[in-house]
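*Asks:* only geometry, no sequence info:
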């Protein structure tokens, strides 16, 4: 009998080594090397074999002679989901949805399955975490009943492939990819090898049969999808489901999309009957804003193709420690430190002995440069204990020399602010001109942070 060959594989990045190591050379993580039996190679060939509809091997073809058929996207009843997907579901696409446990991934996909089944599409819902009865209990709570929705509880990939072959559905939901295993791969379910091979097989099924497949991916404590990074490269679309478990609002964000814009965002509200979309998220984020409180500003941020108005709050207080604290929620911590350094050097605010706490209300994460000026004004407002006007909306990027630089899509930002009743828009001076602002809105162009503070705080 031949000796069984083993290898050690990192469960974070997929690095392979012939011997065990405490620290992975690939990603630097400790105690992530797990022993696995080496595959004979038949599994990987089986995963990628017969990628065409016939057994004839494909050959190189001039791109001008390839025939294409324009197929309309399949839309769901959730316009927010359609927006994030780029206009609807594309046939033959492989979509990965990740999120924290209990955030509502399974609820969202069960609702989408029902909406697609109502439109005469056959949907196969594969659950590796729940039994068929448990799935039915959740479906009863959500009011999901349709003969076009098939439920199947299985974790063996070969059985799943056979079921898909026999039922020939239009859509497949796999919940979740970490529970599925390939019997020819010796490692445990959820390992790097299992996730890679199972995803490759599902991708082959999606591309050859034109079936849109949604797979659920667990996330690590750092917030990234568990398993190898290769998983996100293999799929067509990667969606992250974000939000606090103790809050009702959920954010669905696209970080990769081969069929649409990236960084799109959809807002949902979790209720007893399931997830309901939020048509106007700006009103939701601003409805509890305090009037006359210092340290509060409103910024128009672009999330993909949509402008969203959110409130930025800052609290500046004298420190009781040797090193002042810097805490930020929804904003990059390094950006906050940079803006505080600009305020101290270019404006003269003595912030070196002040604790700073910043937060984006509503749980949204902002990462674009256009929020810089609003963050700087919030910090100065709290430090001076002077509130800004409730009807002000502040937009602009701040440079290291204290200048305010132009931002993109200024017309859409201003129109969204005008729609919600804001009367003054403080924006970069270079963004003025070349377009017509809405009626009843005063545009004030500023060239520096000092100029912006004089306009908003009166000095």
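*Replies:* Structure's in. What do you need? Quantities reported herein were computed from a predicted structural model and do not represent experimental measurements.
*Asks:* contacts and neighbour counts: CA atoms only from here.
*Replies:* OK.
*Asks:* And for the longest strand out of those in the chain, what's in contact with it?
*Replies:* When every strand of the chain is counted residue by residue (DSSP state E), the longest turns out to be strand 306-318. Among residues not part of strand 306-318, those counted as contacts by C-alpha atoms under 8 Å, 6 or more residues apart in numbering are 264-265, 281-283, 285-286, 289, 295-302, 353-362, 374-375, 378-379, 382-383, 412-413, 416-417.
*Asks:* What's the first helix or strand after it?
*Replies:* Later in the chain than strand 306-318, the nearest helix or strand by DSSP states H and E is strand 326-329.
*Asks:* next structured bit after that next one?
*Replies:* Beyond strand 326-329 on the C-terminal side, the first helix or strand identified by DSSP H and E is helix 333-342.
*Asks:* Now find how far off-centre that following helix is within its chain.
*Replies:* Put simply, helix 333-342 sits 25 Å off its chain's centre (C-alpha atoms, centre = their mean, to the nearest Å).
*Asks:* And here is the other one:
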């Protein structure tokens, strides 16, 4: 059985400390340290994804092919413009915003208009019936969008391995948890570990992943500066409270 230890983690910047401190020495915020229980040793040394990939080897710089990969057209002129011309294969994009502002609706509407891509939509907050009702309200022409309601990271990778999607949606990252960490979903440790595993999967398989994340009352993404540093792009979804 793996040994466990308790550490204190700053909710603002992710800095760890062996004991509780009032002021974070890294970001200077007060009363942001929370207790996290993590495992000292990992029982399973295999990758969390369970997807077999070739181990990287050192390559001479001159031998690396640097051709521009075609971006994925999201069939949304503004979204393509913000992403620099489309979604880059193997990229990890975070869409952040207040709860209820329309992140899930925007993403679902976007992926339903990409009939040429096989999409896996992982919902940790809503049921398949709720997503179906929302999709019916949106005009779409996609019949190859797969829906699965799951919050276990290990099971999500099983579904990915079985379906081999060309685009993965995680809604939302705060609801996903891994068995290797005993903290509750949404905690700093869970968000960091799950995001790192998803990033590793995206880079090794060249599969783009869209993460949906909530922001807290202070206006920052819930869980972290840690999450902002892991992803490739952060899109802040904002609106006007009066219109």
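*Replies:* Ah, there it is. Computed from a prediction, not measured in an experiment: that's the story for all the values here.
*Asks:* Can you give me the TM-score here?
*Replies:* Once superposed, the chains reach a TM-score of 0.90 (TM-score structural alignment, normalised by the length of the second structure), with 243 aligned residues with a C-alpha RMSD of 2.4 Å.
*Asks:* Can you give me the buried ones in the longest strand of the first structure?
*Replies:* Using 16 or more other C-alpha atoms under 10 Å as the burial criterion, the residues of strand 306-318 of the first structure that qualify are 306-317.
*Asks:* before we move on, what about stretch 83-98 of the second structure?
*Replies:* Applying 16+ other C-alpha under 10 Å to stretch 83-98 of the second structure flags 83, 85-98 as buried.
*Asks:* Distance from the chain centre to it, please.
*Replies:* For stretch 83-98 of the second structure, the gap between its own C-alpha mean and the chain's C-alpha mean amounts to 11 Å (C-alpha atoms, centre = their mean).
*Asks:* The second structure: matching residues for the longest strand of the first structure?
*Replies:* When the second structure is aligned by TM-score structural alignment, strand 306-318 of the first structure has no counterpart there.
*Asks:* Please apply the same query to stretch 82-98 of the first structure.
*Replies:* Going by TM-score structural alignment, stretch 82-98 of the first structure lines up with residues 80-96 of the second structure.
*Asks:* So what would you say the end-to-end distance of that stretch is?
*Replies:* Start and end residues of stretch 80-96 of the second structure are separated by 17 Å (C-alpha to C-alpha, to the nearest Å).
*Asks:* Could you give the secondary structure assignment for the equivalent of residue 58 of the first structure over in the second structure?
*Replies:* When the two structures are superposed using TM-score structural alignment, residue 58 of the first structure falls opposite residue 56 in the second structure. Reduced to three states with DSSP: H, G, I helix; E, B strand; the rest coil, the structure at residue 56 of the second structure is coil.
*Asks:* So residue 56 of the second structure versus residue 204 of the second structure, what's the distance?
*Replies:* In terms of C-alpha to C-alpha, residue 56 of the second structure sits 9 Å off from residue 204 of the second structure.
*Asks:* Of the two, give the one with the bigger neighbour count.
*Replies:* Neighbour tally, residue 56 of the second structure and residue 204, criterion other C-alpha atoms under 10 Å: the higher count belongs to residue 204, 16 against 7.
*Asks:* which SSE is the more buried one in?
*Replies:* Taking DSSP H and E as the criterion, residue 204 of the second structure maps to helix 188-205.
*Asks:* which residues in the first structure does that helix match up with?
*Replies:* Using TM-score structural alignment, helix 188-205 of the second structure corresponds to residues 192-209 of the first structure.
*Asks:* Following element in sequence after the helix holding residue 204 of the second structure, please.
*Replies:* Secondary structure here is assigned by DSSP H and E; on that basis, the next helix or strand after helix 188-205 of the second structure toward the C-terminus is strand 209-214.
*Asks:* That following strand against the first structure, how far on average?
*Replies:* After superposition onto the first structure, strand 209-214 of the second structure lies on average 0.6 Å away from the residues it aligns with, using mean C-alpha distance after the TM-score superposition for the first structure.
*Asks:* neighbouring contacts of that strand?
*Replies:* Contacting residues not belonging to strand 209-214 of the second structure are listed as 90-99, 103-104, 167-174, 198, 202, 221-222 [C-alpha under 8 Å, 6+ apart].
*Asks:* In helices only, show me those residues.
*Replies:* Using DSSP state H, the members of these that fall in helices are 103-104, 198, 202.
*Asks:* Quick one: buried ones out of the residues you listed?
*Replies:* 103-104, 198, 202.
*Asks:* Count the neighbours of residue 73 of the first structure for me.
*Replies:* 14.
*Asks:* Repeat that for the one 3 residues further on.
*Replies:* The burial count assigned to residue 76 of the first structure is 20, neighbours taken as other C-alpha under 10 Å.
*Asks:* so how far is residue 212 of the first structure from it?
*Replies:* 13 Å.
*Asks:* again with residue 338 of the first structure
*Replies:* Using C-alpha to C-alpha, we find residue 338 of the first structure at a distance of 44 Å from residue 212 of the first structure.
*Asks:* what about the two, which has more around it?
*Replies:* Set residue 338 of the first structure next to residue 212 and count neighbours by other C-alpha under 10 Å: residue 212 wins out with 22 against 16.
*Asks:* thinking again about what came up before, average distance between the match of helix 188-205 of the second structure and the second structure?
*Replies:* Comparing stretch 192-209 of the first structure with its match in the second structure after superposition yields a mean distance of 0.9 Å (mean C-alpha distance after the TM-score superposition for the first structure).
*Asks:* mind checking what residue 219 of the second structure lines up with in the first structure?
*Replies:* Aligned by TM-score structural alignment, residue 219 of the second structure pairs with residue 223 of the first structure.
*Asks:* Spell out the residue ranges of the strands in the stretch 151-300 of the first structure.
*Replies:* All strands of the stretch 151-300 of the first structure, identified by DSSP state E, counting those that start in this stretch, fall at 171-175, 212-218, 237-242, 249-257, 265-271, 274-277, 296-303.
*Asks:* how about the ones you listed, which one is nearest residue 19 of the first structure?
*Replies:* Distances from residue 19 of the first structure to each of the strands of the stretch 151-300 of the first structure were compared using C-alpha to C-alpha; the minimum, 28.2 Å, belongs to strand 212-218.
*Asks:* Tell me which of the strands of the stretch 151-300 of the first structure sits nearest to residue 47 of the first structure.
*Replies:* Residue 47 of the first structure lies closest to strand 212-218 among the strands of the stretch 151-300 of the first structure, at 16.2 Å (C-alpha to C-alpha).
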